[in-house]
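> let's see this in three dimensions:
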Amino acid sequence: MKRVSRPLAAIAALALAAALIALGPSPAAAISPNLPASAPGIEYTAEPGDGAQRSSNGKGAAEMPTTPDDPIAPWLDDCLGSQDAKDSDGRVYNRFKWCKEFDLAVKYYKTENGKTVLKGVNQATYQAAGLGYNDSRATRTFFRIKPGTVRYTTWSNLEKLTTSKYLKLEISAECVPGSDSPGSGCAVGRSPAKMEWDQWNNFGGWVYWDVSSAGGKGEDFVAFHKWRFHFDGTSPGWPIPEERGETGPVGIRCDSGNYFKHGTRTYPHACIYTGAEPVLTYKMSENPEVGQHIRDAQNAPDTTWPKEDHPKKIPGKWNASVFLRGEPLHRVASRYEGGVIAKENEDVKQMACGQKRAINPWGPRYNATTGLPPYAPGLECDEYPFSSTHEGAADPEWDFSVRAVSKNDNGSAGSKLVNFYTDDRILMFLDDFWVDVVDA
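So this is what the prediction gives:
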């Protein structure tokens, strides 16, 4: 059996260099070229060629939100409220969403009597988030200082009033040098955003940047990149030795697979966040017959049809523990898309279901004893693993299960599988995925 490795990019721990140091927990945002400043205090530092590489969303760039939360399907508070978001690498909420909440600090020094003296430390909790485009090779990265979290420590009382709050903090998103896949490139189409610390403290809004991808390998032009936020607290009269500070890298994968669609709408390009393991979840309350079939196939395969002359082994079972998890499934082109593997899977399934109309209705591979017994008209023969997987009925390395289920349940479950392939951006042959059945 072919086995593919899971390309999950590791996200390194946060490291702020020298005078910029990382403290405890906090989430994210960024800024795009043609939009006006959303607060009077924001400055954008122009750089050579800046603003020319904004990614183009197929729906029109204006439809990508300018804040990371979704008013229809809120997710950000849930993401930021988790302990994982407080870790240095943040939380991959799902394949298209990432968040983080962490602390940053900038130490300010002065030279007095020939000695370098620490005058004060400005600290803040920042929030960050990322939304992958589903029809463009880009992700939008968001950043803000969590309102009311700026702290001024070590400063004298006079300097707190006259100096600390008026120093500048510059934020930018950038591609991590040397992290791109061979033959691909990463770009950010916006210069840094800069405000005084007190302005960041009261701003409350999000700034954002689009991180875009080009190139890649294979038919789907798959490329892996890492991006990060860069902090700079340098202010006039307050130089900071080795002032560069940055968060740990965040991994994304971009592709140009042309087989993703919902109805007539296609999604030929996308970037997703690596680190989330795709799981197709069926609820027993919604698909009781197919759900029970999959449960039995995963947990008690020898009780299922067809009968084999050896203990059956069926892959795809999800478990949070890698030690209890089944081998993953891998998507292939469906028979409706002309997929050869899927057609072979369908042929073997029909033999097991008794759908071959030859002398032996179970075909040459099964018979009345080993194949699925005749079932009532109006029912359909469901198979697991799915015919659109490499591990389907024709795979010599794995076994499979068939069962008669109602047409409505079978059709509903099939639609969820098709939607899952697009919603979780499951690349053919490349992505591991699992199946879970839950009661609620």
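> hey, let's count contacts and neighbours off CA atoms from now on
Fine.
> how about the secondary structure of Pro68?
Following DSSP: H, G, I helix; E, B strand; the rest coil, we place Pro68 in the coil state.
> contacting residues for it?
Listed by CA atoms under 8 Å, 6 or more residues apart in numbering, the contact set of Pro68 reads 29, 76, 129-131, 142.
> which elements pack onto the longest helix along the chain?
Among the elements of type helix in the chain, defined by DSSP state H, the one spanning the most residues is helix 407-423. Applying 3 or more CA pairs under 8 Å, 6 or more residues apart in numbering; DSSP states H and E, we find helix 407-423 packed against strand 261-262, strand 279-283, helix 288-299, strand 379-384.
> of the contacts of Pro68, closest to Glu383?
Proximity to Glu383 was ranked across the contacts of Pro68 by CA to CA; first place goes to Leu131, at 34.9 Å.
> immediately after the helix or strand harbouring the closest one, which helix or strand?
In this structure, Leu131 sits in strand 115-132 according to DSSP states H and E. The element immediately downstream of strand 115-132 (helix or strand, assigned by DSSP H and E) is strand 138-145.
> can you verify Val92 is assigned to a strand?
Yes - note on Val92: a strand contains this position according to three-state DSSP.
> right, and it touches Tyr273 too?
Yes - counting by CA atoms under 8 Å, Val92 does reach Tyr273; the two are 6.7 Å apart.
> which residue packs closest to Val92, ignoring adjacent ones?
Ranked by CA to CA, 6 or more residues apart in numbering and with sequence neighbours excluded, the top spatial neighbour of Val92 is Trp98, at 4.4 Å.
> go on, Thr422?
Thr422 sits nearest to Phe260 (CA to CA, 6+ apart), 5.3 Å away.
> tally of neighbours for the one you found?
For Phe260, the neighbour count with other CA atoms under 10 Å is 23.
> any idea how far it is from Ala270?
Shown here: Phe260 relative to Ala270, a distance of 10 Å by CA to CA, to the nearest Å.
> quick one more, to check against the first:
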Amino acid sequence: MPYEDRLSACLDGDAADKGIGRVYNRFTYCARWNLQVEYWEIDSKGVPVEKARTASAVWRVFGQGDAKDRRVRIFSQIEKDAVDYDWGPIDNIFVAPGVPLSLMGQCSQDSDVCGAGPGSYTLPWATWDNNPIWANWDIHNREQNSEGRDKISYNQWYVEAFTDNEEYTTLNRAETPPRLMRCDSATYFN
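This next block holds a predicted model:
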């Protein structure tokens, strides 16, 4: 779980809801976006055949840097009671809440520069809408591709939202704006 005091302090700031989010300090980042996911029904071969509708929510992301390791732990969740469906009156109640949504942390660069793990967290929309638990990933930066005495290196990370099951797919995965991560292996910091 994120450190509650840093999470509150960061998300309560002005910039968390604007642009690419808020850098609270050199180890803490947060953002809140409006997420919209467009769903397509697929046939038995996995080919999209008809747009089903959309689901939307408020998507929160929190990043906490590690002062002793070359990594950032990224947390993400759907804000409680923030989900809306545009599937029609009956399907808004009986279909859309049960459709799965996956969130997954990713690196923008190749795996020789950085890595993200574990894999995706997949829950039905109704569960995301009422779930206080944060999905989380560690974004690791690889020291062997760094430079200088302090082994400085940069990479970018983002979180994506998608569905890919037997009934529905998202043709365009939703993604947070990529965020820059700077890592070093300096030993002289307190």
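> fetch the TM-score of the aligned pair.
The TM-score (TM-score structural alignment, normalised by the length of the second structure) is 0.88; 183 aligned residues with a CA RMSD of 2.0 Å.
> what's Trp238 of the first structure aligned with over in the second structure?
In the second structure, the residue paired with Trp238 of the first structure is Tyr168, using TM-score structural alignment.
> cool, and Ala22 of the first structure?
Aligned by TM-score structural alignment, Ala22 of the first structure pairs with nothing in the second structure.
> could you report the neighbour count for the closest residue in space to Ala22 of the first structure that isn't next to it in sequence?
Excluding its sequence neighbours, the residue lying closest to Ala22 of the first structure (CA to CA, 6+ apart) is Leu104, at 4.7 Å. The local packing count at Leu104 of the first structure equals 23, with neighbours defined by other CA under 10 Å.
> Leu158 of the first structure too?
Other residues within reach of Leu158 of the first structure by the criterion other CA under 10 Å amount to 9.
> okay, Val92 and Tyr273 of the first structure: which has more neighbours?
A count of neighbours by other CA under 10 Å puts Tyr273 above the other of Val92 of the first structure and Tyr273, at 27 against 24.
> the closest residue in space to that one that isn't next to it in sequence and Ser88 of the first structure, how far apart?
Among residues not flanking Tyr273 of the first structure along the chain, Ile252 sits closest, at 4.5 Å (CA to CA, 6+ apart). The gap separating Ile252 of the first structure from Ser88 of the first structure is 17 Å, by CA to CA.
> which residues are in contact with the spatially most central residue of the second structure?
To find the centre residue of the second structure, average its C-alpha atoms and take the closest one (CA atoms, centre = their mean): that gives Val159, at 2.9 Å. Shown here is Val159 of the second structure, whose contacts under the criterion CA under 8 Å, 6+ apart are 76, 103-106, 175-176.
> by neighbour count, which of those residues wins?
If you rank these by neighbour count (other CA under 10 Å), Gly105 sits at the top with 27 neighbours.
> would you say that residue is within a helix?
No - checked against three-state DSSP, Gly105 of the second structure lies outside a helix; its state is strand.
> ranges for the helices of the stretch 151-300 of the first structure?
Secondary structure of the stretch 151-300 of the first structure by DSSP state H, counting those that start in this stretch: the helices cover 157-162, 197-203, 288-299.
> Serialize those helices to CSV and add fields for distance to Val435 of the first structure.
What follows is the helices of the stretch 151-300 of the first structure, written out as CSV (distance: least, CA to CA, whole Å):
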stretch, distance to Val435 of the first structure
helix 157-162, 56
helix 197-203, 44
helix 288-299, 8
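> Glu289 is in contact with Tyr282 of the first structure, correct?
No - in this structure Tyr282 of the first structure lies outside contact range of Glu289 using CA under 8 Å: 10.6 Å.
> tally of neighbours for the nearest residue to Pro100 of the second structure once chain neighbours are set aside?
Leaving aside its sequence neighbours, Pro100 of the second structure sits nearest to Pro124 (CA to CA, 6+ apart; 4.0 Å). Pro124 of the second structure has 15 neighbouring residues, counting by other CA under 10 Å.
> and for Asp87 of the first structure?
Asp87 of the first structure: 17 surrounding residues under other CA under 10 Å.
> just give me the match in the first structure for Arg60 of the second structure.
In the first structure, the residue paired with Arg60 of the second structure according to TM-score structural alignment is Gln127.
> quick one: contacts for Pro124 of the second structure?
Residues in contact with Pro124 of the second structure (CA under 8 Å, 6+ apart) are 97-101.
> now the first structure: which of those match?
Checked against the first structure using both residues aligned by TM-score structural alignment, their matches' CA atoms under 8 Å, the contacts of Pro124 of the second structure keep these contacts: 97-101.
> compute the first-to-last residue distance for stretch 186-194 of the first structure.
End-to-end span of stretch 186-194 of the first structure (CA to CA): 23 Å.
> and Ala126 of the second structure, what pairs with it in the first structure?
The equivalent of Ala126 of the second structure in the first structure is Asp198 (alignment by TM-score structural alignment).
> tally of neighbours for the nearest residue to that match once chain neighbours are set aside?
When the adjacent residues along the chain are set aside, Asp198 of the first structure lies closest to Lys165, with 4.9 Å between them (CA to CA, 6+ apart). Neighbour count for Lys165 of the first structure, taken as other CA under 10 Å: 19.
> next one: Lys165 of the first structure relative to Asn202 of the first structure, how far apart?
Going from Lys165 of the first structure to Asn202 of the first structure by CA to CA gives 11 Å.
> my guess is Leu7 of the second structure contacts Val61. True?
No - in this structure, Leu7 of the second structure is not within contact of Val61 by CA under 8 Å, at 9.7 Å.
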